[in-house]
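**Q** pasting a predicted model and its sequence here:
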Amino acid sequence: MNVLLIGSGGREHALAWKLSASPLLGKLYAAPGNPGIAREAEIAALDAEDHGAVASFCKEKDIGLVVVGPEAPLVAGLSDHLRAAGIRVFGPSQAAARLEGSKGFTKDLCARFAIPTAAYGRFQNAEDAKDYARARGAPIVVKADGLAAGKGVTVATTLDEALAAIDACFDGAFGGAGAEVVVEEFLTGEEVSFFCLCDGRTALPFGSAQDHKRVGDGDTGPNTGGMGAYSPAPVMTPAMSERVMREIVEPTMRGMAELGSPFSGVLFAGLMITADGPKLIEYNVRFGDPECQVLMMRLKDDLLILLNAAADGQLAHMSARWYAEAALTVVMAAKGYPGAVERGSVIGGLDRVPEGVELFHAGTSERDGRIVANGGRVLSVTATGRTVTEAQARAYAAIDTIDWPEGFCRRDIGFRAVEREKSERGA
């Protein structure tokens, strides 16, 4: 089977790496790809925004399945266009992708179908949003309603910070994504990413991870797209996973079907495990980045078989098996991220990364035979180990072999799990 993978980040490199191991795979194409993905796939000069061109390419290359990595093409309706052309797709319809494309839509879905989440208000002007924030007080969370590349959320510790975040949204800091704002209750607990593969009727649990959104060690500084992650998440015990499925995922699947938008693809639930149990923070409709990197390292089964089953509505007959080892990934980013960054700096030493550590490319390009930085988050250095502590040590040892003065990373990815493991050893 020939497969077309849409996307160019670390998530897509991890997917390409895993898909390329499938004996079912004929030829793997990727658009637009990156230098790392090019080692696993043939790069296709396609613009994912040109749905007609993508469909024509699929017909020409006899593509049996299109795997859409990032959220923007899904929210823009690429899956619908391809399905209408008779092309099989792994990824939700445009209507189902509203779960990520509109935070207000998801909050209203939660209210309608009794899915536990934070109290909230939806607003189309700054003054009403500010009145709500003043009434609730800080800490409080301000979210741009639409897609904002992971940067449209402010966890405000003071009221002034919340009011400034509301103004920023309505003043265009996130473009059209901030035309509507959700202001919601601040939840206390442990945050976790929980994934399911879905086929419109069945949701198959597909692993957990914990990521690190803030740019600095100790979870300090502004939010980013993600500075690292590890899997599995210790807080997601079998009992907690069962509760999340029963209270959050299954009502969502029923609700979307009732609304006429059955969900097929990856359902990524960002959760807060509170003293009262799990609550939904937000949904994403694709694999997380960098969570995908650690999930792919731990997945024992053939990914292509599972994605085909989801596309064909056959997940009720499937299961997903995992290696017992932990996986941990550290994102290397260009200095200045999540703000403005300089592109073009040369990254050396990549051939010195130890065997067994996977180097997933995100914001890279190739110039004169050398790998250069071409974005904010540039590399995901990913390792496994018997424990998170061991995986962390292997990942940072690999990072120390890379020569890139213009880059940086957090040095504490996985610190909560490492502390938990240390405590358990001392008990």
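**A** Yep, it's here.
**Q** when you work out contacts or count neighbours from here on, use the C-alpha atoms and nothing else.
**A** Fine.
**Q** now for the helix or strand containing Asp80, which elements pack on it?
**A** Counting by DSSP states H and E, the secondary-structure element that holds Asp80 is helix 78-84. Under the contact criterion of 3 or more CA pairs under 8 Å, 6 or more residues apart in numbering; DSSP states H and E, the helices and strands touching helix 78-84 comprise helix 51-60, strand 89-90.
**Q** let's bring in a second one:
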Amino acid sequence: MKVLVIGGGGREHALCWKLKRSPSVNEVVCAPGNPGIKRDARCVDISVEDIDGLMKLAADEKPDLVVIGPEVPLVAGLGNRLRDEGFAVFGPDKAAANLEGSKSFSKRLMYEAGVPTARFEVHVDVNEAVDTIRSWGAPIVIKASGLAAGKGVIVARTEKEAIDAARDMLAGNSFGDAGSQVIIEECLVGEEASCLFIVSGDTILPLASSQDHKALLDGDKGPNTGGMGAYSPAPCVTDEVADEVLETIARPIIAALKKKGAEFIGTLYAGVMLTDDGVKTLEFNVRFGDPECQPLMSRLKSDLGEVLLAAAERRLDGVQLEWEAGTALCVVVTSDGYPGNFDKGQVIGGLDDMEAAGALVFHAGTAEKDGMIVNSGGRVLGVTAVAQSVSQAQRVVYTALEKLDWPGGFYRRDIGYRAVAREESRD
């Protein structure tokens, strides 16, 4: 079959890479794609925000399946329009995508559905937000309600930091319209994990567990980012934890959406915190996580095209997933200065040498200039490896990264450290 993938980041590179290797797939088209994706798909330069352009592309290409990678076109209703034209689509409609598009909607739906989550309040008035912050005290979490590319969350250690963040968001300085509402949450303590599911109506198929490192600096310090690295599986997600997430989080939220007339077809991402009081939900996304998608696709043995088409055609029931043994680990290389300001157009060398050292190099924020690969975004590369253990996968990736020739690149040196510590404690 022919598959059209929408998006141009590291997640979409991993999806295109896996789809190209799926026996059921004979052609992959990607819009807009990136220089790395060009090795695995035919790229067409149409922005993910150009909904009319993407509709015309689908009409011209006539794909058997459309896979919508990022949240922006999902929230804009691309899934609705494609289904209205008769396409098989993997990605939720606009009403279901609101689960990610509006954190205030998501938190209220969690409350209605009885999904365990942190105590919260929604504010549009800065004075009321400040009163809540002073009443609750710090540490406290401030979130922009709208889409903010994974960066709209401030874990404030002091009341002043929280008040400054809320004021900045509500004034429109930090995240524009995304911050016109802010969520104030209690700060949960525990270990964070990512639990993803392929959903098709009432059928919910768990993916392997993973863990993302969202903080910029080693030791999970510094500002939140879209993700600095991830690995799969996550040892903290035991079979018991996985069952708890499925039964107390995934099933209730999908049922609650259905009650509102929103049938979910696509990937449900539950970011969870393993607390002393049980598993609690941090956030929902309505697509594959980035960078979690990179290690997940690296470990998946099943035919991805068949699985996603089965979900799109509402025949997912009975589908089983097979995974490679061992661990996949991905380290994200960013432009120095991310998540703040950074320079673009810097030449990136050593990519072939990293792959020769045993790593998969997934492109995210890259572009081509004068025949060279240059950085064009904040998160630029996802350097990934699969090995028998997390420590071995970590070693392969960081050895490969020694070949990277890009002085303007930055990456954490400790991705997977919790899992490595668990391994060492068992030895």
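**A** Structure's in. What do you need? Just so you know, these numbers come straight off a predicted model, no measurement behind them.
**Q** coming back round to it: in JSON lines, list the helices and strands packed on helix 78-84 of structure 1 along with mean neighbour count and distance to Gly265 of structure 1.
**A** Shown next, in JSON lines, are those (neighbours: other CA atoms under 10 Å; distance: least, CA to CA, whole Å):
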{"stretch": "helix 51-60", "mean neighbour count": "16", "distance to Gly265 of structure 1": "19"}
{"stretch": "strand 89-90", "mean neighbour count": "26", "distance to Gly265 of structure 1": "6"}
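**Q** can you redo the ones you listed as CSV with distance to Val182 of structure 1?
**A** Compiled in CSV, the helices and strands packed on helix 78-84 of structure 1 are given as follows (distance: least, CA to CA, whole Å):
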stretch, distance to Val182 of structure 1
helix 51-60, 31
strand 89-90, 29
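**Q** Ala257 of structure 1: which of the ones you listed is closest?
**A** The stretch from the helices and strands packed on helix 78-84 of structure 1 with the least distance to Ala257 of structure 1 (CA to CA) is strand 89-90; that distance is 17.5 Å.
**Q** the following helix or strand past the closest one maps to which residues in structure 2?
**A** Heading C-terminal from strand 89-90 of structure 1, the first helix or strand you meet, by DSSP H and E, is helix 98-101. Using TM-score structural alignment, helix 98-101 of structure 1 lines up with residues 98-101 of structure 2.
**Q** same check on stretch 394-414 of structure 1?
**A** Counting by TM-score structural alignment, stretch 394-414 of structure 1 pairs with residues 396-416 of structure 2.
**Q** could you work out the end-to-end span of the matching stretch for me?
**A** End-to-end distance of stretch 396-416 of structure 2: 13 Å, with CA to CA, to the nearest Å as the criterion.
**Q** equivalent analysis for stretch 298-316 of structure 1, please.
**A** With CA to CA as the measure, the ends of stretch 298-316 of structure 1 fall 22 Å from one another.
**Q** report the central residue of structure 1.
**A** Within structure 1, the residue whose C-alpha comes closest to the C-alpha centroid is Gly288; the distance, by CA atoms, centre = their mean, is 1.3 Å.
**Q** need the contact list for the aligned partner of that residue in structure 2.
**A** Residue correspondence, TM-score structural alignment: Gly288 of structure 1 in this structure matches Gly289 in structure 2. Remark: with contacts taken as CA atoms under 8 Å, 6 or more residues apart in numbering, Gly289 of structure 2 is in contact with 11, 269.
**Q** can you give me the strands in the stretch 251-400 of structure 2?
**A** In order along the chain, the stretch 251-400 of structure 2 carries the following strands (DSSP state E, counting those that start in this stretch): 265-275, 278-285, 327-335, 360-363, 366-369, 372-375, 379-387.
**Q** repeat for the stretch 51-200 of structure 2
**A** According to DSSP E, counting those that start in this stretch, the strands that the stretch 51-200 of structure 2 contains are 65-68, 89-90, 120-123, 140-144, 153-156, 182-186, 191-200.
**Q** and those strands, which is most packed in?
**A** Burial among the strands of the stretch 51-200 of structure 2, expressed as mean neighbours by mean count of other CA atoms under 10 Å, is greatest for strand 89-90, which shows a mean of 28.
**Q** how much does that strand stray from structure 1?
**A** Between strand 89-90 of structure 2 and the aligned residues of structure 1, the post-superposition mean distance stands at 0.7 Å (mean CA distance after the TM-score superposition for structure 1).
**Q** contacts for that strand?
**A** Judged by CA under 8 Å, 6+ apart, the contacts made with strand 89-90 of structure 2 from elsewhere in the structure are 65-68, 79, 82-83, 265-266, 308-309, 311-312.
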